[in-house]
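Participant: Below is the structure, and that's it, no one-letter string:
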């Protein structure tokens, strides 16, 4: 995805202190008080900030914060506040801490529902002014991130009613956008950006106010609030239900798994083709190709339905024509899509953008993995035109490279400079720190292309097309030989980060090589050499694998891509390390990431700083990381699968478990409701002495699954 913003947040507004709610294409980011102050926060709908300010004042000042947070199920935000000393209103002043203020809110059907409740714990009646300040700037997401615009649309007047305000904006794309805020009680005074109430609270008395914010006016009240809250909770519960369940005999570890599953449910949107995980909040709450594919791969063993939804959506949005502005060519799979004003009027190419060199082979990889996991060849046959178009693009693109590699160079300056997963402008470089000339052939992308060719060969074999299968295998073998010859650095016993446009290797040790292991391209000896280096202290900070080894010219633990720790990257590397037999190294990586998650409140951020772990110290946050992030949440489950050594082959109706391991402190783990075809399977992993054994607890269905255990 596109590189993160450069400007850090103030400490009080760091991602860990912001609350996030999401429903469909609408999300709300607010601070610990529940306030929106118009920085990187707000209520966003379809890549437009429709609410830029929402501040609660009590007697002219911000209340004191007692506690706040989003519930474990990600439905409700609740803030507990209390009054500061109140000035006298015809009597003696009210001391601090007598009035409890509760803000409880949720999103449903693109609307904010909020209840503000006050309770007076004093022994006399209190009158106090309560005010809500609000504003709508209708800024495009890219404006909020810092993009400057020469022209904007125009505000189209405001409607001020007895109990609500409506603000209108007409964009340059011709669309009218509205923000309506309405209250259950009549304010003493209401204007375009403020509503004032005089609250009379009897001793031990209570008062409540309901408000709603959305694109249409409403009549808020207790009944509407409670009805919508029940629907929102039921819907979120349904989104968490699909797939097998993991139950660990360790409370903290289970809490991490539950939070990760809840974050995936929060970020997953029901699109016409099925569930689709949006990348992350706030900057990437939209369909991304690469991120969704990786998230689907992470969850595939537990919930293949997510992969089906991702494949369906990406196939339906595959490029059909060439566009230099959008970096599109027939067969390419989408990098990202946006619905905001700037994308609609082509100020930026991201309305539907294809500038990712890895997304297309990853799409084919996911289809192959889904076919193996489910044996759903009828669905794969429906995808066949899209798969053949994607594979065709890979072949044509590789044919244009002197070495037959899959490389990238953006067509126009408005596109992404780097087009792999490390897509910030400075992430690809030579050993001396210089920027290489393009086109750039990334090492991990060759692994993805190798797997894509292998998938096409397997699909052709299942169709009975021996000639096509042989042709695809020949391409895979040729690419493998080229990578082993041109990327391998004998003196470093590692693979180069990339080859530049002149065929020179970028002799940099980077985590990208771990993705090559995940794809299974390296021969055994070289794969083991890379796996052991990735697991060593040079890469492993103690919290996870850094994106670069510290000797790299551009290494910085505080950078976006050049020395930070990305949980999804760690998971892919760990899966690759386990593939080459280093199971215990994968367990150590899982444990490090889990312990980092504990420090981050059980919610892994998009990335965090790559400083070496020190005794008694916590991992260091990256200031503008997305939180939550789908592939960060999904990393827990890919790491766990790597440690369990579990692989599902639905064609053979087999579950293979090889040298299973459990992280420290987890002595018992149960996988319940694992579906292979029509069969439901329950597995138990248990530590006995110094080894972990697996057993089938139960099976239900017409065709028993063969479970093969190799200790």
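Facilitator: Good, I have the coordinates. On a predicted model such as this, the values are computed, not experimentally measured, just so you know.
Participant: From now on I want contacts and neighbour counts done on CA atoms only, so please keep to that.
Facilitator: Fine.
Participant: Residue 617: neighbour count?
Facilitator: When neighbours are defined as other CA atoms under 10 Å, residue 617 has 9 of them.
Participant: SS state for it?
Facilitator: Under DSSP: H, G, I helix; E, B strand; the rest coil, the three-state class of residue 617 is coil.
Participant: ditto for residue 131
Facilitator: Applying three-state DSSP: residue 131 is strand.
Participant: give me every residue that touches it.
Facilitator: 56-60, 194-197 (CA atoms under 8 Å, 6 or more residues apart in numbering).
Participant: Return the set of buried residues in stretch 402-422.
Facilitator: 404-411, 415-422 (16 or more other CA atoms under 10 Å).
Participant: Second structure for comparison follows:
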């Protein structure tokens, strides 16, 4: 690898890097993410890490903040980059810009092909760099890898300033490796070891230089590993073994639950990518699988995101819900803490492992400032029981569920609604899913002051009480069931009386601390349809609003009507489109029988996914769709994002009209529809009362018929309502 012919002279690496062309074209600007466990990496299409929001992260700390490849002292030219279908391997194909060989001979652009293949396995980044010489000359070229590790906490990377940091130690270089270390203020030493399969010709504290001799029509390969400690030297066998294990692990995760296959090839690509993204973000914890929220900013366990992702996947993979419920029960608050916004019975909002969380510089080590997570947790438990019939698990959760119900009762004692107001200035000002500082406001632009009752949260509380009543009946506690039924009824009546705005034809966004409604038209009201709170008449009026041009952009439902004072299609929460939000509203439309609009919304979302390379981002801009134009990306959206990937399957369930009663072992299908352009679709290995079945849908004229495979016909009842 490092042999240099005697007739060629070495370039000065310092001079070569000084000549690095920083303005070289870098299209496309899209980032690529890899993840395993509590490690993830984000890099650009070149495979480079530049330290601007990207990097290699372990336990909420950036352990590699720069990793850039140059050839002949120059950036490379991008040919193409992609992720493998299973999200395990990132591959980029590059070629050289015009450079000089180490002997001074000109190498024209396109003479050398560079392939970088990368994966993460067990807290370690593996990379294979292959150079192939397609020029007509034998050449020795300078390949340089520039690297750094700033060991910044995730919140520092996101922009939080710190007055003091720990100690960064001088780099320690060996023959084939370099050790980078940082001792944090929490006294924890964090390290990165970069190891190479070949001895660099020059190894500095921030750069490794290799003079690679490649004859024409030949190739040379360098292996690099980045981990917390030194292991065996990198090489072909270690790379192949890590890749094989990572792919086997991913296959095992993707096997969980039922699979979906349709007659549409491109539609199938979307389904497979969404399934792969859910699998990528799902981390195996001691309590079971848990879908981390999204990369890069939220690659950790979030309560709200985990519950909604589990609800989206529940009909296909109830094991994910079980893992989420078990984890959240284990981390339920048992005491009050203003700093972490904890109260007994409250369910976790977020957990972090970085230095700033450990030092309590921020409250997010274990933070409970989410007003909606607790009722959603109860709702998920009830939905899980309905889907599986697994009352043994519910019995084990029962103490946690009643404690969560106790928190809801206490939180609504003053006003009859579950409200929020942060207990410490370090916490989140807004604690629903729209948690931007300006997302909860009055029609005249005044920011609402707490304590605030959000409309969708009251819907979740209504659903939680309904679910508790059903579970109590199944446990034989009729008295508790009646009490929770009464609470659900009272909540429904209060919402209808105080949130409904006749002049708007929809529900208010919130009620502020002075009892005044925020008379703003938002997508939040669509979540009430999802839980079934409104009367059919009012549900239809809300649906008409959501499907109007003020909300429906053609790609999805905007979070805010386009006539609102704070409407901005480029904002985070005030006019953008969130796929999970659109999916929840769509599921609500399906619940009230508005089936044709469900198909329309799913179609628009699928077409948006096609423009985003089959991967729905966390959110995108809410501009109105125009012929021939693509949806506009939101520049710093997480990608992948669990509840965006999971929305694919919530749309599909709403479209097909599938419900599964695991306790009674039957499938219900109500007025099924197939997505536009799809003539047949099959769900394979769908567990119904521990019996795996294949459920098929076929377009016949203007109808869609549903049927079970011959093997299980009659074994699992299928009830179809047309």
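Facilitator: Happy to help now that I have it. Here the structure is a predicted model, which is why all the values come from computation and not from measurement.
Participant: ranges for the helices of the stretch 51-200 of the first structure?
Facilitator: Assigned by DSSP state H, counting those that start in this stretch, the helices in the stretch 51-200 of the first structure fall at 141-144.
Participant: Identify the residues contacting the aligned partner of residue 390 of the first structure in the second structure.
Facilitator: Residue 390 of the first structure maps onto residue 404 of the second structure when the alignment is built from TM-score structural alignment. Residue 404 of the second structure is in contact with 345-347, 374-375, 378, counting by CA under 8 Å, 6+ apart.
Participant: Looking at the residues you listed, which one is closest to residue 254 of the second structure?
Facilitator: residue 378 (26.5 Å; CA to CA).
Participant: My reading is that that closest one lies in a helix. Confirm?
Facilitator: Yes - with three-state DSSP as the criterion, residue 378 of the second structure is part of a helix.
Participant: Can I get the contacts of residue 404 of the second structure in a markdown table including secondary structure, neighbour count and distance to residue 363 of the second structure?
Facilitator: Putting those into a markdown table (DSSP: H, G, I helix; E, B strand; the rest coil; neighbours: other CA atoms under 10 Å; distance: CA to CA, whole Å) gives the following:
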| residue | secondary structure | neighbour count | distance to residue 363 of the second structure |
| --- | --- | --- | --- |
| 345 | coil | 25 | 18 |
| 346 | coil | 33 | 15 |
| 347 | coil | 34 | 15 |
| 374 | helix | 31 | 18 |
| 375 | helix | 29 | 22 |
| 378 | helix | 27 | 24 |
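Participant: where do the helices sit along the stretch 201-350 of the first structure?
Facilitator: 222-240, 251-267, 289-299, 304-316, 341-344.
Participant: Could you do the stretch 551-700 of the first structure as well?
Facilitator: Counting by DSSP H, counting those that start in this stretch, the helices of the stretch 551-700 of the first structure are 567-579, 583-599, 630-644.
Participant: whereabouts in the second structure does the first one align?
Facilitator: Per the alignment by TM-score structural alignment, helix 567-579 of the first structure matches residues 579-591 in the second structure.
Participant: Among the contacts of residue 131 of the first structure, the buried ones, what's the PyMOL command?
Facilitator: Remark: buried members of the contacts of residue 131 of the first structure, expressed as a PyMOL selection using 16+ other CA under 10 Å:
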select buried, resi 56+57+58+59+194+195+196+197
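Participant: Sort out for me which of the contacts of residue 131 of the first structure are in strands.
Facilitator: Judged by DSSP state E, strands contain the following of these: 56-58, 194-197.
Participant: Contact partners for the aligned partner of residue 201 of the first structure in the second structure?
Facilitator: Under the alignment (TM-score structural alignment), residue 201 of the first structure pairs with residue 214 in the second structure. Contacts for residue 214 of the second structure (CA under 8 Å, 6+ apart) come out as 132-133, 138-140, 220.
Participant: Swap in 7 Å and give it another go.
Facilitator: By CA atoms under 7 Å, 6 or more residues apart in numbering, residue 214 of the second structure lies in contact with 133, 138-140, 220.
Participant: same thing with residue 354 of the second structure?
Facilitator: Contacts of residue 354 of the second structure by CA under 7 Å, 6+ apart are 59-61, 153.
Participant: out of these, who has the most neighbours?
Facilitator: residue 60 (27 neighbours).
Participant: ok, so what distance separates it from residue 563 of the second structure?
Facilitator: 40 Å (CA to CA, to the nearest Å).
Participant: List just the nearest of the contacts of residue 131 of the first structure to residue 266 of the first structure.
Facilitator: Distances from residue 266 of the first structure to the contacts of residue 131 of the first structure, taken by CA to CA, are shortest for residue 56, at 26.3 Å.
Participant: Once you drop chain neighbours, what's closest to the alignment partner in the first structure of residue 541 of the second structure?
Facilitator: Mapped onto the first structure by TM-score structural alignment, residue 541 of the second structure lines up with residue 529. Leaving out its chain neighbours, the residue that sits closest to residue 529 of the first structure by CA to CA, 6 or more residues apart in numbering is residue 493, at 6.3 Å.
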